[in-house]
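1. Pasting the sequence and the predicted coordinates here, then a few questions.
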Amino acid sequence: MKEKENWLEVEKNSCLTEEAESLRSVQSCVYDKSGKKILLSASTRSLPIVVRFVNQVFRTKRVPFKFVIEHRKKKAVPASSLAKYFDLLRMMTSLYSRRFYYAPALALFFDCFADHDICHCTLKDPNRPAFNGGLEAAVFNDFVKMLREEGIRVNVTKKMNDWQNAIDENAKRLTRYVDALFERHARLMVVRVDLLYKIACLDEKQIEASKQTMVREDRDDLWFLYGDKEIKFDALETQARFDVKELIEDRKHLFENMRSKPSLFEHMVGYVWRIEWSRIGGYHLHVAFFFDGSKVKKDAWLGDQIGQYWVDVITTGRGIYHNCNRFKAQYGDLWGIGEVNYHDTEKRAKLMRALGYLAKRSQYVYVKPSVKCNLFSTGHMPAQKPAVGRPRKKGREVSA
């Protein structure tokens, strides 16, 4: 496999912002007793800043600050664009959590921060005297130097290449899979359902208590990063309090049972799933089901039927579901759910963009219950359609 050579290139702000929002939509999502989705506050907005910072550290050799003498006094002045991250460093550490796994470059950033004197700086003024008698700007320069030296020592470039290649393989596999489905079917009906557990649904008082819990956890994580190693930590502490093995077994049960439920799954031609984790709700399952669009029409009805099957049969009353097709308006013009036609390139692009987040959700930050637990997969690749019959006519395939 050819290694990616451009992972250190600075990514577009919009892509990183979307990644941060996508992370927030999962990590801070809870459901109330009626099944309504609620987003709590979460410290993900600093993700784009951290990524851009580590990219610049490893792709350049410049120092953040240089020093001049003014009025017989040493003064720090910016020497490169890295200097602007001095004031942002405290904000960048808000992304840290002991619950998360990070891409190698981000993990190295947090490891070095915890071991470096930079964690003792105020980071409010580069010309402020540091505890060691120099300027805080000099400590920041040394922190960047340490990052680069450690990056060379652990070969962070290769690690990032390997990490990114694995994510790219998920994305390529997804693209091949969906394209193969479209080659066999002129129209696909895409039904997106989130499958959860009632124990993870909260009443109003629990939601307010959860907000306070998240604030306390964020504070404890920061204290731990800044040197207080005595703070206790329970990586499995969530409101839901159930083992991910329960979700894995229910997922297997769902897909194995499809053959015995032809009234619902007879015209299903594929699926994509991902296990997600939220800080309060615990583990849950996101699934996109693909049906033959020439055989089924009522996508929202199908979503409700699948969700109710999850509740009544698979989880025997323990489950709950969120039918995304029932709430299309909240996605605006950004997501291709419902009927998607072979020739509708615009809607297919929106579909792939949305599904791509399931494949690439762990690009920078993720939670994995165990080393051997798969978080993402698709159905079996469909057999190639025989090249017979008349070619598809575009005008008849594109929906109004």
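-> Nice, thanks for sending it over.

2. rest of the way, CA atoms for contacts and neighbours
-> Fine.

3. Who are the contact partners of the spatially most central residue of the chain?
-> For the chain, the residue sitting closest to the mean C-alpha position, by Cα atoms, centre = their mean, is R361 at 3.2 Å. With Cα atoms under 8 Å, 6 or more residues apart in numbering as the criterion, the residues that contact R361 are E19, S22, L23.

4. want to throw those residues into JSON lines with distance to P78, secondary structure and neighbour count?
-> Listed next are the contacts of R361 as JSON lines, based on distance: Cα to Cα, whole Å; DSSP: H, G, I helix; E, B strand; the rest coil; neighbours: other Cα atoms under 10 Å:
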{"residue": "E19", "distance to P78": "29", "secondary structure": "helix", "neighbour count": "23"}
{"residue": "S22", "distance to P78": "34", "secondary structure": "helix", "neighbour count": "15"}
{"residue": "L23", "distance to P78": "33", "secondary structure": "helix", "neighbour count": "24"}
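
5. Use this one as the comparison:
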Amino acid sequence: MGKEFGTIEARNGLHLDEQIDASSLGQESSMRGWELGEYQELYNDLVEFMGSVLSNPHIPYEIRHRCGVKYAVASRPTLTRHLRRCHAFMDLHWPSRYFSADLKLFFECYRAAPIWRSTGDAACNHPNTVYPDGTILAERFNAFVAYMREQARARCVAKKLSDWRRGLDHQEASIGEYLDNLHFDQPDIIAMRADFSFVKTVAVESDAIPRMSWQTDEEGRWTQVPSKEPSSGAGWETSARIDPTLALQFRESFFDNQNGVDRELFEHLVGYISKVEQGAEHGAYHVHILLLLDAKRVKAKTFDRIRGIAADRWRRLTNGLGNVFDCHHPVYEAKLRREGRWSLDPVLDSDPARFERLRTYIIRYFAKDDGQMVRVKPFAKSKMLTKGRNG
């Protein structure tokens, strides 16, 4: 989310992501919600851990003996530094969500062979912790990593991840074919691009998500319980930033009811592309949209008005929780032009050079691999990338 250029401002002049009073969060509520940055930090650690588990055969700890006493020596920091968080990783497991093969592998292996049974048990996380059977925690962790690798081979996880990453190649081809067909029918195109996101924190429970942990009951069944993780005071993170279901619902709402109050936004629309991604740095779900408009009918003033309507629509349908980065803000556009990176000039009379520049830009923008691929979806076939035609 850019801060300098194109951020839509509210009527009071403050950026929307600055208007939520995080200091009051939780003061009148007992809910332990996901606090700002918690989800992403845990998510990034799990992705890193599984990457290390699956990319090499190394054992996390070397087990040594001194005077008949076992002790552990860390041999692979990329594995061992995640030991203390293994049980907390289960907080990321939401029932009914679809997970990438690496995350699914962890959740299912941990449920089958947990290192700890509850968050309280996980507080004793020194690798030399001794158990009644004579093992130390480091040995149990080594065994758990070995078990995941065994299961990864049995489940063909490497191939599944490879197929998942190759999905970008399919998207690239699909977008290229879509643009070629659209341009064949519509030789005059002007593209309007915007990045939709969400404010960082919220002040009411209904806009946040409870953080839940997992533990086993007396019969060994896994159940969810409210998290007892101490509060950092950072404030509840906006639910749509960490829940892909909500991000997708807001995206669909933007393109629904095109004959309503914002009909001017869609009046000259000939096509659109949109994609939900997860930020590589901040981890928040956000939506990229590209509206393809009839360049013969949409002149400068109309184009500027459409930009404003799109921003207002996003803020309204998100009940004020939406941010917009306007990629056509004059200062931002001028910066890209100076750098030779501006590619959104109108394509008139099937100008082949301009169309190819626009086509290349759109494909690169929507089919890029920069750590924003989504690993958690509502369903296996939930579409992060969508395209549409009007008329």
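-> Arrived safely, thanks for sending. All figures in this text were calculated on a predicted structure; none of them were measured in a lab.

6. where do the strands sit along structure 2?
-> Under the criterion DSSP state E, strands of structure 2 are mapped to 61-66, 69-74, 98-99, 189-198, 201-202, 212-216, 222-226, 236-237, 269-278, 285-294, 322-326, 376-377, 385-389.

7. quick check: angle from the last one to strand 285-294?
-> Same thing as strand 385-389 of structure 2. 20 degrees (axes from the mean of the first three to the mean of the last three Cα atoms, to 10 degrees).

8. number of nearby residues for R193 of structure 2?
-> Number of residues near R193 of structure 2 (other Cα atoms under 10 Å) recorded here: 20.

9. ok, now how distant is it from N128 of structure 2?
-> 55 Å (Cα to Cα, to the nearest Å).

10. In this structure Q278 of structure 2 contacts M373, no?
-> Yes. Under the criterion of Cα atoms under 8 Å, Q278 of structure 2 makes contact with M373 at 6.5 Å.

11. distance of F144 of structure 2 from P60 of structure 2?
-> According to Cα to Cα, F144 of structure 2 and P60 of structure 2 sit 10 Å apart.

12. more neighbours, these two?
-> P60 (25 against 18).

13. can you give me the helices for the stretch 251-400 of structure 1?
-> Ranges of helices in the stretch 251-400 of structure 1, per DSSP state H, counting those that start in this stretch, are 262-265, 299-309, 345-360, 394-397.

14. now those as a markdown table including distance to Y101 of structure 1 and mean neighbour count?
-> Output for those, formatted as a markdown table (distance: least, Cα to Cα, whole Å; neighbours: other Cα atoms under 10 Å):
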| stretch | distance to Y101 of structure 1 | mean neighbour count |
| --- | --- | --- |
| helix 262-265 | 36 | 13 |
| helix 299-309 | 31 | 20 |
| helix 345-360 | 14 | 18 |
| helix 394-397 | 44 | 11 |
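
15. Now render those helices as CSV, adding distance to A107 of structure 1.
-> Listed next are the helices of the stretch 251-400 of structure 1 as CSV, based on distance: least, Cα to Cα, whole Å:
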stretch, distance to A107 of structure 1
helix 262-265, 43
helix 299-309, 38
helix 345-360, 18
helix 394-397, 48
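
16. right, so of those helices, which gets closest to S81 of structure 1?
-> Of all the helices of the stretch 251-400 of structure 1, helix 345-360 sits nearest to S81 of structure 1, with 28.9 Å by Cα to Cα.

17. That closest one vs structure 2, mean deviation?
-> In the superposition against structure 2, helix 345-360 of structure 1 averages 7.5 Å from its aligned positions (mean Cα distance after the TM-score superposition for structure 1).

18. Remind me what that helix packs against, helices and strands.
-> Packing partners of helix 345-360 of structure 1 (3 or more Cα pairs under 8 Å, 6 or more residues apart in numbering; DSSP states H and E): helix 156-184, strand 268-278, strand 338-341.

19. Residues touching that helix, excluding its own?
-> Contacts for helix 345-360 of structure 1 (Cα under 8 Å, 6+ apart): 22, 167-168, 170-171, 174-175, 273-274, 334-337, 340-342, 376.

20. run the last query once more with 7 Å
-> With Cα atoms under 7 Å, 6 or more residues apart in numbering as the test, helix 345-360 of structure 1 has contacts from I167, N170, A171, R274, L334, W335, G336, I337, V340, F376.
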